[in-house]
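> Provided below are the primary sequence and the corresponding predicted coordinates.
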Amino acid sequence: MKKYLAAMVIAILLLGGGGYFAYVHFISGGPWQGTWWGVQDAGVNWSGDHIRNLETVTFTRNDDKTITVDHKVQQGSREVNGSLSGTGTVDGGRLVIAPAKGGKEIALSYNTISKTIETPLTNADKTDVTLTVLTQDNNDEMEQIRSEIVQISQKPENKIDTTLSSSKS
């Protein structure tokens, strides 16, 4: 009798896990929707400041089953369009993006265990930049990082002097 009870509990757990997987990947639309964010560690600049870029990626589902990808990068006090912007199609657990600026297709993959998106972007130490979903719980953290990036860029020693010297040696 105990064998049958254990088998029933295992079967219920497997059905529950399979149902959760189906909900996350098929019914809820999977990870390819909403806004996700991450931080790219760009290393240390000449004045000793730790330089980071805030990466935000917004996925919007279209009626034709494609996904519009809008990638923004906070670099210093500017927010610029990122290289991941374009139109994507779901291919298994990956999103394959045709970049808006043209060029080679880019693939993003979703890690179901850590609930993060792995990108082809790399940090200064060559590790991958990962994205997490933007929620109300982590929005303040993201905005704090954005503020720090802007503050570092506005330090006088980090301003780039583009004037030409009139003196010649």
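The structure has been received and is ready for your questions.

> rest of the way, CA atoms for contacts and neighbours
Will do.

> Following the chain onward from the helix ranked longest in the chain, which element is next?
Secondary structure of the chain per DSSP state H: the longest helix is helix 2-22. As assigned by DSSP states H and E, the chain's next helix or strand after helix 2-22 is strand 34-44.

> show me where this structure has helices.
Ranges of helices in the chain, per DSSP H, are 2-22, 136-153.

> Mind checking those for the one nearest to Ile51?
Of all the helices of the chain, helix 136-153 sits nearest to Ile51, with 7.3 Å by Cα to Cα.

> That closest one vs strand 34-44, what angle?
30 degrees (axes from the mean of the first three to the mean of the last three Cα atoms, to 10 degrees).

> buried ones in helix 136-153?
Neighbour counts over helix 136-153 (16 or more other Cα atoms under 10 Å) mark Met142, Ile145, Arg146, Glu148, Ile149, Val150, Ile152, Ser153 as buried.

> I'd like these as JSON lines, with distance to Gly43 appended.
Shown next, in JSON lines, are the buried residues of helix 136-153 (distance: Cα to Cα, whole Å):
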{"residue": "Met142", "distance to Gly43": "19"}
{"residue": "Ile145", "distance to Gly43": "15"}
{"residue": "Arg146", "distance to Gly43": "16"}
{"residue": "Glu148", "distance to Gly43": "15"}
{"residue": "Ile149", "distance to Gly43": "13"}
{"residue": "Val150", "distance to Gly43": "16"}
{"residue": "Ile152", "distance to Gly43": "13"}
{"residue": "Ser153", "distance to Gly43": "14"}
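
> Just the closest of those residues to Thr56, please.
Nearest to Thr56 among the buried residues of helix 136-153: Met142, at 9.5 Å, using Cα to Cα.

> so Arg61 sits right up against Thr87, yeah?
No. Assessed by Cα atoms under 8 Å, Arg61 is found out of contact with Thr87, at 9.9 Å.

> Comparison target, given below:
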Amino acid sequence: MKSVVKKEIRPHSFAAWMAFMRPKTFWIAAAPVCVGTAFAGALAGTWNLWIFLFTLLGAVSIQAMSNMVNDYAYNLKKAENGTRVGLPRATTKGWISMSAAKKMVGFSIVICSLFGILLIVIGGLPIACIAVLSLICGFCYMGGPKPIAYTPFGEFLVLVFYGLFAVSGTYWLQTHSFN
């Protein structure tokens, strides 16, 4: 029988920040961007590598921001009860301090906004609407006084943002049309 050696995570180390951002979930944001880009190539015969990369980075940055807000909000609300299954929460484990977490969430909102502005320049008003709503909902999914995740609308918004908005928004950025 193999013995499993658990790696000790030092506070504020690279591993701690990775646990806080949860890169294992980034595929959730990347998949619809890949689908929208594939549709643009298949249906319109066009796609732009730079637009794909900017869209991908924008989507992944919102996913990372949402993950960090989730981690921070759970600890702030003292919602962690020790029965968690899945990825550990970095703030609850003490790997990331709450003040550093709050600063990183603010920094990530700035990064998301910068990608949003770039994509708005490329895609115009439809992308402005998607970008603003994505940033707000990405934060409010677990943050704020009434997190969306605790309402009946949580899963519906996940479907809308990761399905409809992400795929059609990516298609729009590539083609400036809807099909």
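That came in fine, so what should we check first? The model shown is predicted, which means the values in this text are computed figures rather than measured ones.

> Now the TM-score, please.
The TM-score (TM-score structural alignment, normalised by the length of structure 1) is 0.31; 102 aligned residues with a Cα RMSD of 6.0 Å.

> still on that earlier bit, may I ask which two of the buried residues of helix 136-153 of structure 1 are separated the most?
Met142 and Ser153, at 16.9 Å, using Cα to Cα across these.

> Minimum distance to Asn111 of structure 1: which of the helices of structure 1 has it?
Smallest distance to Asn111 of structure 1 across these (Cα to Cα): 12.4 Å, for helix 2-22.

> Buried residues of the longest helix along structure 2, list them for me.
Counting by DSSP H, the longest helix found in structure 2 is helix 49-76. Buried residues in helix 49-76 of structure 2, counted by 16+ other Cα under 10 Å: 51-52, 55-75.

> which residues do Arg61 and Thr87 of structure 1 both contact?
Common neighbours of Arg61 of structure 1 and Thr87, using Cα atoms under 8 Å, 6 or more residues apart in numbering, are Ile67, Thr68.

> Those two - which one has more neighbours?
Neighbours were counted for Arg61 of structure 1 and for Thr87 using other Cα atoms under 10 Å; Thr87 has more, 21 against 17.

> Hmm, Gly58 and Gly116 of structure 2 touching each other?
Yes. Here Gly116 of structure 2 reaches Gly58: they are 6.7 Å apart, a contact under Cα under 8 Å.

> and the longest helix of structure 2, what does it pack onto?
If contacts are counted by 3 or more Cα pairs under 8 Å, 6 or more residues apart in numbering; DSSP states H and E, helix 49-76 of structure 2 sits against helix 14-21, helix 26-39, helix 98-123, helix 125-140, helix 166-175.

> can you give me the angle that helix makes with helix 98-123?
Here helix 49-76 of structure 2 runs at an angle of 150 degrees relative to helix 98-123 (the same axes, to 10 degrees).

> and the direction of helix 49-76 of structure 2 versus that of helix 166-175, what angle?
150 degrees.

> quick check: angle from helix 49-76 of structure 2 to helix 125-140?
Going by the same axes, to 10 degrees, helix 49-76 of structure 2 is angled at 20 degrees with respect to helix 125-140.

> just to revisit the earlier point, so which of the helices of structure 1 comes closest to Gln75 of structure 1?
helix 136-153 (7.3 Å).

> What is that closest one packed up against?
Taking 3+ Cα pairs under 8 Å, 6+ apart as contact, the helices and strands that helix 136-153 of structure 1 lies on are strand 50-61, strand 67-75.

> who touches Gln74 of structure 1 in this structure?
With contacts defined as Cα under 8 Å, 6+ apart, Gln74 of structure 1 is in contact with Asn53, Leu54, Glu55, Val80, Arg146, Ile149.

> now, among these, which is nearest to Leu108 of structure 1?
Proximity of those to Leu108 of structure 1 (Cα to Cα) peaks at Glu55, which lies at 14.0 Å.

> wait, doesn't the closest one sit right on Glu79?
No. Counting by Cα under 8 Å, Glu55 of structure 1 stays clear of Glu79, with 9.5 Å between them.

> which of the two has more neighbours?
A count of neighbours by other Cα under 10 Å puts Glu55 above the other of Glu55 of structure 1 and Glu79, at 26 against 14.
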